[in-house]
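Colleague: Following is a predicted model, sequence given first.
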Amino acid sequence: MEYKTKSLLEELNHVLDNSEKVIINPRREYTITKSIDRGEAIKTEHGCVATWSPDNSTGRSPADTYIVDSLEVHNTIDWKSKSNKPLSSDTFCRLYDNALEILSTKKEIYVTNRAIGADEGYALQVDTISSSPLVSLFTYNMFRDIPDGIEDSVFNGEFKIIVLPYDKIDSNKYPGLLNNNSSMVIATDFTKRVGIVIGSSYLGTVKKLAFTAMNFYLPHHNILPLHCSANVDDKGNVSIFLGLSGTGKTTLSTEPTRKLLGDDEHGWSDNGVYNFENGCYVKTLNLTEEREPEIYRALFEEKNHLKNGAILENTMVYPNGRVDLSDERLSVNGRASYPLNVLENAQSASKAGHPRTILFLTADACGVLPPISKLEIDQAKLWFLMGYTSKIPGTESGITEPIATFSRFFGEPFMPSRPSIYMKLLGDKMEKYNTNVYLLNTGWIGGVYGKGGERISLKYTRAMVRAANEGLLENVEFERENYFDLSIPKNCPGVPSQILNPVKSWEDKGAYEKEARKLADKFASHFKNDFGTHPIDKKIIAFCPGL
């Protein structure tokens, strides 16, 4: 793929050369001090800094997020996905000029030169240009130092992101071209390797824009990008965890006996698995030291704020600096950003070999999926494509009862290419490296959420993860389940055998069958609606429940 940036970069360099004060790679302490002095953040009693966003900016804004539809990318992007909103090159250039005009009015401009990717051969340099010192601090937390040897990377150049979090776009100047009910825009041109953020002060917008770019570029180099956490044991056995919010991805991958490669974004290349990030960006609502001791200590071990730099975002902090993580009045999507190196069990190299085990996590509120089941290659492609879990009350505003939700590849908004590209890479690598894939239900058993079902014990879930990671399920006897065609182990060390097959934990077997059929029908309906016109192999379709 050819990347074109020259003319746009010349315009940007002209603005930077003529601006009053451009600060390139400011010291971390400087970004903290400036963020506080400018009122973008305050100090907490523990030393991290806290910030807040307007109501329209406490999470991603899909309605304002666009991808440039150019000749070079048109046949690669899946324009059928609701997450991929096309934008013309002409409109992007107008937005770019608008962004430069805004930048030129700033007294200070902050530039950080960072990288995404712990494997220098597949690392992308990301230059972030912003009016906000807090954004610079965030890039220090989340993006990596530029590694030696990046000049030999497959990317051969950098990706630029212009971030103007507190400014607004006049959408009336773009009639019919942008969301005219909004003053926010997030636009990416993969061909020119430029991203623009105007009006979004949600820090995750910057992270996800950069990683969406990686998820688009890497398959061109035979690398499977994965929205996952990953860890490795002392023998080099790698395990990766894919799952949507609320499924336990962070909890299960933070394991004292294993080293954490990363929390959220990885690539699987011919060299093995490598972390994209430098840090973690985790949800904070109801975070406790008891449940998440490593994460809690990373945020709240008392230290001077200039030596800390962890960021709390949209969490309840009182004027005296006291933090209340149980209070959701500001947002149910409160977040924390901190560098990986503050975790005691982080793997410093952030890369390892090929995964022995992949775990697809789902928090099934219907109570009908097995706690653990083993997937065949084509079956794994199907569950990878579907990305199923349940949203339950408390996970998002407005959710009052469980809702089945599907997000392709466990990260639909950030996986822009055609589904067949990611599925093929998964299957090829599973086969080549003899990787086992398991579906792990961290949700409910014995009944539906709120109607007699109970969430499976974390103790048992950890035991199943341990068994999968150590190869203890590779030679046990399996039985086939009727509604989802899943292979269930008849026994698993440390787990009562009666809970392994979901129907056995339901007192009312007829109610179980009714709920199982309902969920299978939802799978079929979603597949038909979202992928019915995609050229998907019949062997994969055959594994879709309900079809």
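Modeller: Okay, I see it.
Colleague: alpha carbons only for contacts and neighbour counts from here, please
Modeller: Fine.
Colleague: which residues touch Arg329?
Modeller: Met316 (CA atoms under 8 Å, 6 or more residues apart in numbering).
Colleague: And for Val273?
Modeller: Counted by CA under 8 Å, 6+ apart, Val273 has contacts His266, Gly267, Lys351, Ala352, Gly353, His354, Pro355.
Colleague: Go through the residues you listed and say which is closest to Pro393.
Modeller: Distance to Pro393 across the contacts of Val273 (CA to CA) is lowest for His266, with 29.4 Å.
Colleague: Just confirm Ala63 is within a helix.
Modeller: Yes. Read with DSSP: H, G, I helix; E, B strand; the rest coil, Ala63 is one of the residues of a helix.
Colleague: Can you tell me the number of residues neighbouring it?
Modeller: Ala63 is flanked by 17 other residues according to other CA atoms under 10 Å.
Colleague: would a markdown table of the contacts of Val273 with neighbour count be doable?
Modeller: Listed next are the contacts of Val273 as a markdown table, based on neighbours: other CA atoms under 10 Å:
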| residue | neighbour count |
| --- | --- |
| His266 | 30 |
| Gly267 | 26 |
| Lys351 | 26 |
| Ala352 | 21 |
| Gly353 | 17 |
| His354 | 24 |
| Pro355 | 25 |
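Colleague: of all these, which comes closest to Ala336?
Modeller: Using CA to CA, those come closest to Ala336 at His266, 19.4 Å.
Colleague: Roughly how far does the closest one sit from Ala118?
Modeller: 9 Å (CA to CA, to the nearest Å).
Colleague: Name the residues contacting each of those two.
Modeller: Counting by CA under 8 Å, 6+ apart, the residues touching both His266 and Ala118 are Tyr274, Asn275, Phe276, Glu277.
Colleague: Of those residues, select the buried ones using a ChimeraX command.
Modeller: Listed next is the ChimeraX selection for buried residues among these, using 16 or more other CA atoms under 10 Å:
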select :274,275,276,277
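Colleague: take the one below as the second:
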Amino acid sequence: MRKSTNNLPDLSYLQLDQARTVFYQLNAAELVEAALKRNEGVLADTGALAIDTGEFTGRSPKDRFIVEDNITRDSVWWGKINIKFDADKFDALFEKVTAYLAGRDIFVRDSSACANEKYHIDIRVVTETAYQNLFVHHLFLRPEVADAASVPEWTIIAAPGFKADPEVDGTRQHNFSIINFSKKIILIGGTGYTGEIKKGIFSVLNFILPHEKKVLSMHCSANTGAKGDTAIFFGLSGTGKTTLSADPERNLIGDDEHGWSDYTIFNFEGGCYAKCIDLTAEKEPQIFNAIKFGSLLENINFIKGSRTVNFSNIDKTENTRVAYPLYNISNAVIPSIGDSPKNIFFLTADAFGILPPVSKLSAEQAMYHFISGYTAKVAGTEAGITEPKATFSACFGEAFLPLNPVAYAELLGNKIKKHQVKVWLINTGWTGGPYGTGKRMKLKYTRAMISAALNGELDNVKYREHPIFNLQMPISCPNVPDNLLDPRNTWTNADNYDERANNLAIAFIKNFEQYAPFCKADIINAAPNATVSV
């Protein structure tokens, strides 16, 4: 084994001491240089490294496994999200992956997760490619001085060139991401998509922190105001989570993964992994300006004959991405820690046009809507006719939750009550009717509602209750027309609204049936009212 630069860690515990060359703890410039020499990518005109992740341009949820053992057997919520993997099969696959990497160049990085030192975990990441290691440099926390002599708490091995044999190895197909809580190893193979690395450790934290530390792990963004008031934003893709949390008047704690301990919100990560589709300097200036030398662009296309990124081109995937360190954001909070939140925002892009643009939730309603994790997506047809589709993802991140979603919701409810947090449901979707009839809520109105909530301007206004969803709707909000605040008033046919609202309520109730057996009555009673026709 030949080392590159820096002191070399002992990799014998991973059976990787026979690697040809170990590139340890390279900085961003060195990793970009290595990636270019290895033909892993090219430079965009901004200086960012542009690479293609190959066959997979997104995560593969059906190929993500958790080893069943004494730690996980009675704790993990097994099913379609958390798929069991045999411990002996893991050991055999580990032997194959490490044998595959023997004699090859590997990139090793020591890093960590959790900005709050009390919950900090050390992570060693071994990657087959330089660009994956650059991603880790950006997304994980970067130690001032790496301790090569220490053995980290967790290890990730990512070998995109290794393909499993499903019949022999126990995988579904040739790619896999497997978490072993006993050995504290995440084994990734057959895919070059870097998001598998990021979400692998997020899944680990979603098990360790709530289960062992009673810290709520959250798939959310967070920012803080001039007075130190923290706000957190939950929302699925397309709801505006990144856009609305990137407020020039507030400082960014983080854009995706956070923990809530007794009195602090803290970022798990040291960087951002932002979507690039239709990115413009006008719409999202912070992200646009963060794309510079060292940043990692994934699966983008260039304007023909140039090295200028065409952010509207989605020929490879709609999931184009850029990874960059948090310090690329000018108003980032470093270290990325804030006080317990004063306000929580659940964002939904309700394409049915049913939910109010802003409403206040009780603690029980917050738990119910947190477990539901609702939004509605629009799917196009060949004829150009579209029909919204209700989408539910528990805790706004179901794919990364090893525990029953109710466990996270109960932690959330306890913290809301303890800290007297105000919780708001914000509909960034449609008003005046569903997609195709109504119109998308103007961003300036959504921003005004959030600002009013943050500034306390909605604390003393009068509210009316939504007759089906039982949500408290303000009758006025600064800089927002009063008639928009009750969605029923924006429809030309109120009876049609009532029918559609009832249908959406039925969808909520049906989705919640899988969680109801684990919930207390006060959460179940926070469900919307629905009339089921016989």
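Modeller: Ah, there it is. Nothing here was measured: the structure is a model prediction, and the numbers come from that model.
Colleague: can you tell me which residues contact Ala298 of structure 1?
Modeller: Tyr338, Val342, Leu343.
Colleague: which of those residues tops the neighbour count?
Modeller: Tyr338 leads the contacts of Ala298 of structure 1 on contacts (other CA under 10 Å) with 26 neighbours.
Colleague: Need the counterpart of that residue in structure 2.
Modeller: The alignment partner of Tyr338 of structure 1 in structure 2, by TM-score structural alignment, is Tyr324.
Colleague: how close does the one helix or strand its match maps to sit to structure 1?
Modeller: Assigned by DSSP states H and E, Tyr324 of structure 2 belongs to strand 321-325. With mean CA distance after the TM-score superposition for structure 1, strand 321-325 of structure 2 departs from structure 1 by a mean of 0.9 Å once superposed.
Colleague: which residues in the stretch 401-547 of structure 1 form strands?
Modeller: 403-406, 436-441, 444-445, 454-455, 478-480, 487-489 (DSSP state E, counting those that start in this stretch).
Colleague: what's the most buried one of these?
Modeller: Comparing the strands of the stretch 401-547 of structure 1 by mean neighbour count (mean count of other CA atoms under 10 Å), strand 444-445 ranks first with a mean of 28.
Colleague: what stretch of structure 2 does that strand fall on?
Modeller: The aligned range for strand 444-445 of structure 1 is 430-431, by TM-score structural alignment.
Colleague: mind checking how far that stretch is from the chain centre?
Modeller: 25 Å (CA atoms, centre = their mean, to the nearest Å).
Colleague: which bit of structure 2 covers stretch 83-102 of structure 1?
Modeller: Using TM-score structural alignment, stretch 83-102 of structure 1 pairs with 81-100 in structure 2.
Colleague: ok, Asp90 of structure 1 - how many residues close by?
Modeller: 10.
Colleague: element containing it?
Modeller: Going by DSSP H and E, Asp90 of structure 1 is part of helix 89-103.
Colleague: What is the distance between that helix and the centre of its chain?
Modeller: Per CA atoms, centre = their mean, the centroid offset for helix 89-103 of structure 1 relative to its chain is 28 Å.
Colleague: Give me the buried positions along it.
Modeller: Neighbour-count burial for helix 89-103 of structure 1 flags Ser89, Phe92, Leu95, Tyr96, Ala99, Leu100, Ile102, Leu103 (criterion: 16+ other CA under 10 Å).
Colleague: returning to that earlier point: and the shared contacts of His266 and Ala118 of structure 1 as JSON lines, adding distance to Glu72 of structure 1 and secondary structure?
Modeller: Output for the shared contacts of His266 and Ala118 of structure 1, formatted as JSON lines (distance: CA to CA, whole Å; DSSP: H, G, I helix; E, B strand; the rest coil):
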{"residue": "Tyr274", "distance to Glu72 of structure 1": "27", "secondary structure": "strand"}
{"residue": "Asn275", "distance to Glu72 of structure 1": "28", "secondary structure": "strand"}
{"residue": "Phe276", "distance to Glu72 of structure 1": "25", "secondary structure": "coil"}
{"residue": "Glu277", "distance to Glu72 of structure 1": "27", "secondary structure": "coil"}
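Colleague: List just the nearest of the shared contacts of His266 and Ala118 of structure 1 to Gly204 of structure 1.
Modeller: Relative to Gly204 of structure 1, the closest of the shared contacts of His266 and Ala118 of structure 1 is Glu277; by CA to CA it sits at 12.8 Å.
Colleague: mind listing what the closest one touches?
Modeller: Glu277 of structure 1 touches Ile116, Gly117, Ala118, Met142, Phe143, Arg144, Gly262, Asp264, Glu265, His266, counting by CA under 8 Å, 6+ apart.
Colleague: Quick one: map the fourth one onto structure 2.
Modeller: What that stands for is Met142 of structure 1. So, by TM-score structural alignment, Met142 of structure 1 is matched to Leu139.
Colleague: hey, where'd the helices end up in structure 2?
Modeller: Under the criterion DSSP state H, structure 2 contains helices at 28-37, 87-101, 130-139, 166-169, 195-208, 241-245, 285-290, 363-372, 405-419, 443-454, 487-490, 494-512, 521-524.
Colleague: and those helices, which is most packed in?
Modeller: It is helix 130-139: most buried of those by mean count of other CA under 10 Å, with a mean of 27.
Colleague: Give me the mean distance between that helix and structure 1.
Modeller: Compared with structure 1, helix 130-139 of structure 2 is 0.6 Å away on average (mean CA distance after the TM-score superposition for structure 1).
Colleague: Does anything pack onto that helix? Which helices or strands?
Modeller: helix 28-37, strand 105-113, strand 121-127, helix 195-208, strand 271-275, strand 296-298, strand 321-325 (3 or more CA pairs under 8 Å, 6 or more residues apart in numbering; DSSP states H and E).
Colleague: Brilliant, that's me finished.
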